[in-house]
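Trainee: For reference, the sequence and a predicted model appear below.
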Amino acid sequence: MNYIVPFLSLFFVFIIQLSSATANGFCLQTYIVHVDLPDSQMLSDQLETWYSLFLPTTLASETDQTPRIVYSYRNVFPGFAAKLTPDEAKAMEKKAGFISAKPDDMPLHTTHTTIEFKGTITGDRKSPTVADFSARGPNYESQGILKPDVVGPGVNILAAWPNLVANNNTRSNYFEMISGTSVSCPHLSGVAALTKSAHPDWSAAAIKSAIMTSADVMDRENHPIMDEEHLPADVFAVGAGHVNPARASDPGLNYDIAPDDYIPYLCGLNYTSREVSRILLRRAHCSAVPIIHEGQLNYPSFAIRLGSPNQTFTRTVTNVGVAVSSYNVEVVAPHGISVVVTFETLNFTRLNEKSTYEVSFRGSEYVGDTFDSRQGYILWKSAKHSVRIPIAAFHL
């Protein structure tokens, strides 16, 4: 069974997978339309109106009154998804502000027949694998933060559907077989909810850390997770690994981040005080905080630029496992890079006790002008828990 990455990041992005349809003899296909906004401060209701102005009046639109815009993008890019004929998509090119209209070529796997239960097939030894349309890293906007975070189920998922789906037996249902982030995100949201129910006092960052550090990197045959080409999937395809709901509730150690810890991080990305204040919904002053390198955020992963000077970052872990416990470090360094951790062992005597360590990366020289990526990990292991964080080293 294939899987797709859900982007669990500082900013969540949801991409809707949409289908083709036929209405009144006209072939309607879903197009992703990219437009230029006349005003970046447009409100949501204004966006809907602006997007609707791009829809041309044709024989198909006059004959079929079905709403054409099926999704409006607000965060990924300015634009919308709409069911159009090829002629309608072509006609939009004359509209002021139009940038592009491309068919949604990500297949939507749907069923229009009676769902008949014939048993569950289990035991696929190659499961999980990463789907070809699963989004890959690196994180161009914040290159010191590894993306994706994790992978989860997202291909051929039986999911609820807002519109009735008729089948050949004249029956209708509200379910479809769907692939994409739209059905992958609920899996991860459910894992987060389960973890939160087990630990009501944990922050969102602590829950994300638990999901990432407990993720699986091997398939059912105990081989590295593969991609769509049947090759080992790299860190920019799987992130920390495939989500493991059972282990996420008992990760052993957590890499927590307090809300105020994001302020020096955001200011370090050259956001203005006004922009940071909008994110926080309260006043923030970048001049009043010590700006940090993005790699210094207490994130459960590392992303290192090849060719950069020697770098040292700190990480703080919180003991959420066994009160009295010791964790020994195991380091697998990316090729050509020296990774040095200040402590070989972390000792704890009580729950919620914190311990801070430093990680130094040296020897990351790179000569060339092509993309290159290498990977490794740091593993803290106790008698009961294994806490793994990935390392990505790359050159764009």
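Mentor: Thanks, I have the structure now. Keep in mind that what you see is a predicted model, and the values were worked out from it rather than measured.

Trainee: Going by C-alpha atoms from here, please, whenever you check contacts or count neighbours.
Mentor: OK.

Trainee: Skipping adjacent residues, who's closest to S172 in space?
Mentor: A166 (4.4 Å; CA to CA, 6 or more residues apart in numbering).

Trainee: Share the number of residues neighbouring the one you found, please.
Mentor: Residues lying near A166 (other CA atoms under 10 Å) number 15.

Trainee: what does S40 give?
Mentor: 9.

Trainee: Pull out the buried residues from the lengthiest helix in the chain.
Mentor: Longest helix in the chain, counting residues (DSSP state H): helix 181-198. The neighbour-count check on helix 181-198 (16 or more other CA atoms under 10 Å) flags 181-185, 187-188, 191-192, 194-196 as buried.

Trainee: From A82, how far out is the residue nearest to S172?
Mentor: 21 Å (CA to CA, to the nearest Å).

Trainee: do I337 as well
Mentor: I337 is 48 Å from A82, by CA to CA.

Trainee: Looking at the two now, which is surrounded by more residues?
Mentor: With neighbours defined as other CA under 10 Å, I337 and A82 compare such that A82 has more, 26 against 19.

Trainee: what's the closest non-adjacent residue to that one?
Mentor: I69 (4.2 Å).

Trainee: Let me know whether that neighbour touches F80 as I believe.
Mentor: Yes - when contacts are counted by CA atoms under 8 Å, I69 is listed as touching F80 (6.9 Å).

Trainee: okay, the two: which has more neighbours?
Mentor: Neighbour count, other CA under 10 Å: between I69 and F80, F80 has more, with 21 against 17.

Trainee: V339 touches F361, doesn't it?
Mentor: Yes - counting by CA under 8 Å, V339 does reach F361; the two are 4.9 Å apart.

Trainee: intersection of neighbour lists for those two?
Mentor: Shared contacts of V339 and F361 (CA atoms under 8 Å, 6 or more residues apart in numbering): none.

Trainee: would A246 count as being in a helix?
Mentor: Yes - under DSSP: H, G, I helix; E, B strand; the rest coil, A246 sits within a helix.

Trainee: ok, now how distant is it from A215?
Mentor: 10 Å.

Trainee: Below is an additional structure, to be compared with the one above:
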Amino acid sequence: MVFRQRAAQLRVAPPHPKGVSSSSIPPPPFSLGTAATETSGATTDADAAVPPLTAMDDSDIRCDNVNCPDITAPGVSILAAYTEVASPTGLDNDKRQFPYSVLSGTSMSCPHVAGIVGLLKTQYPHWSPSAIKSAIMTTGKTRDNTRKSILDSSTVEATPFAYGSGHVNPNSAMDPGLVYDATTEDYLNFLCARGYNDTMIRLFSQKPYSCPDTFSIEDFNYPSIAVPNIQARKVTLTRTVTNIGSPGTYNVRVRQPFAVFVTVKPRVLEFKTTGEKKTFQVIITPHFAKLGTRAGYVFGDMIWSDGKHSVRSPIAVNLAS
């Protein structure tokens, strides 16, 4: 029996703030952040059933400077509690009532992630929401339980636009080594860079907030890296990681995206204390001479490792001119 995981490309955008019309505010920068996966039993990969879930191309599910979704969790054919007020089919002539049902979708995958967040917050009550999110994202798995690539709903190898940072891995999230932390001010600055003005920002902030004169959207301290429009330029991003484990030395390795050269400076981070922060730069340079007729998004990843922990960030670069 071979079990393969498939990422279901589902995304729901958060609603606009109360009292603000959709035409007066820029698109939201984040999705709900979770995709659903199917674990199906089959004798061969070709025989595995594909769930009838929404399929989207890359242009539909990208979130500009943030990869979407953030993470993938079990969400297909989940045995879940079910209201006995309605029947399983919802038809008028269906009078059946069951306390449980088999359900699918992000409504099933989100509770898995919420439960993991609760466990992490209980174990580490001082962790910020961003630290918890980073721990979950940077420890995600991109291989299924047969150690092969996760497939999407079309039975082809999935990309970060299908599974985000990977399939959630709770045990590794409990000990991520490093985290990409972010403050409320960091998020407000990100919204500023997205085009939100002071009035719009006030809807999200508990107090008045003025956007800074300059803020590079690429420097938002997110656990993933996305460059939606590199064109012919070289892009330099800044990230800061916080050591939440023991003192140690982390080395970086990069799986280069096609026709892109990624450099990390410095390549070694030495942490002497818990809670110590280190900042590094990621330099992304396109090589269009290698591109040929291929265009669009290409993918890679960056991993910081001390030999015990692997802190992985997916990289997505759009080479379309």
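Mentor: Yes, it's here. Fair warning: this is a prediction, and the values are worked out from it, not measured in the lab.

Trainee: Need the TM-score between these chains.
Mentor: With the length set by TM-score structural alignment, normalised by the length of structure 2, the two chains reach a TM-score of 0.79; 289 aligned residues with a CA RMSD of 3.4 Å.

Trainee: just to revisit the earlier point, wait, which of the buried residues of helix 181-198 of structure 1 is closest to D149 of structure 1?
Mentor: L188 (11.1 Å; CA to CA).

Trainee: ok now do that closest one, which residues does it touch?
Mentor: 6, 152, 243.

Trainee: Now the buried members of those.
Mentor: Here, 16+ other CA under 10 Å leaves 6, 152, 243 buried among the contacts of L188 of structure 1.

Trainee: Assign a three-state SS to the counterpart of the second one in structure 2, would you?
Mentor: If I follow you right, that is G152 of structure 1. Matched by TM-score structural alignment, G152 of structure 1 corresponds to A73 in structure 2. Secondary structure, three-state DSSP: A73 of structure 2 is strand.

Trainee: and A73 of structure 2, how far is that from P27 of structure 2?
Mentor: 25 Å.

Trainee: now swap in G300 of structure 2 and tell me
Mentor: Counting by CA to CA - G300 of structure 2 and P27 of structure 2 are separated by 26 Å.

Trainee: Look at the two and report which has more neighbours.
Mentor: Looking at G300 of structure 2 and P27 with other CA under 10 Å, you find the greater number of neighbours at G300, namely 19 against 15.

Trainee: What residues does the counterpart of that one in structure 1 make contact with?
Mentor: Counting by TM-score structural alignment, G300 of structure 2 lines up with G376 in structure 1. Taking CA under 8 Å, 6+ apart, we find G376 of structure 1 in contact with 331-334, 390-392.

Trainee: that's a strand at G376 of structure 1, yeah?
Mentor: Yes - counting by three-state DSSP, G376 of structure 1 is found in a strand.

Trainee: With adjacent residues omitted, what lies nearest to the residue nearest the centre of structure 1?
Mentor: When CA atoms, centre = their mean is applied to structure 1, the residue found nearest the centroid is F7 (0.7 Å). Nearest non-adjacent residue to F7 of structure 1, counting by CA to CA, 6+ apart: P148, 5.6 Å away.

Trainee: How much space separates the one you found from F12 of structure 1?
Mentor: 11 Å.

Trainee: Of these two, give the one with the bigger neighbour count.
Mentor: P148 (24 against 11).

Trainee: Do I have it right that Y73 of structure 1 meets A82?
Mentor: No - between Y73 of structure 1 and A82 there is no contact under CA under 8 Å: 11.2 Å.

Trainee: Which part of structure 2 matches the longest helix of structure 1?
Mentor: Mapped onto structure 2 using TM-score structural alignment, helix 181-198 of structure 1 spans residues 106-123.

Trainee: Have a look at how far, on average, that stretch is from structure 1.
Mentor: Mean deviation of stretch 106-123 of structure 2 relative to structure 1 after superposition (mean CA distance after the TM-score superposition for structure 1): 1.1 Å.

Trainee: Give me the distance between that stretch and the centre of its chain.
Mentor: On the basis of CA atoms, centre = their mean, to the nearest Å, stretch 106-123 of structure 2 sits 15 Å off its chain's mean C-alpha point.

Trainee: check contacts around N221 of structure 2.
Mentor: 180-182, 186, 238-240.

Trainee: Confirm for me that R202 of structure 2 is in contact with Y209.
Mentor: Yes - counting by CA under 8 Å, R202 of structure 2 touches Y209, with 6.7 Å between them.

Trainee: Tell me who's in contact with Y265 of structure 1.
Mentor: Counting by CA under 8 Å, 6+ apart, Y265 of structure 1 touches 291-294, 297.

Trainee: The same query, at a cut-off of 10 Å, please.
Mentor: Contact partners of Y265 of structure 1, counting by CA atoms under 10 Å, 6 or more residues apart in numbering, are 142, 271, 286, 289-297.

Trainee: same deal with V179 of structure 2?
Mentor: With CA under 10 Å, 6+ apart, V179 of structure 2 has these contacts: 127, 130-138, 221-223, 240-245, 275, 277, 311.
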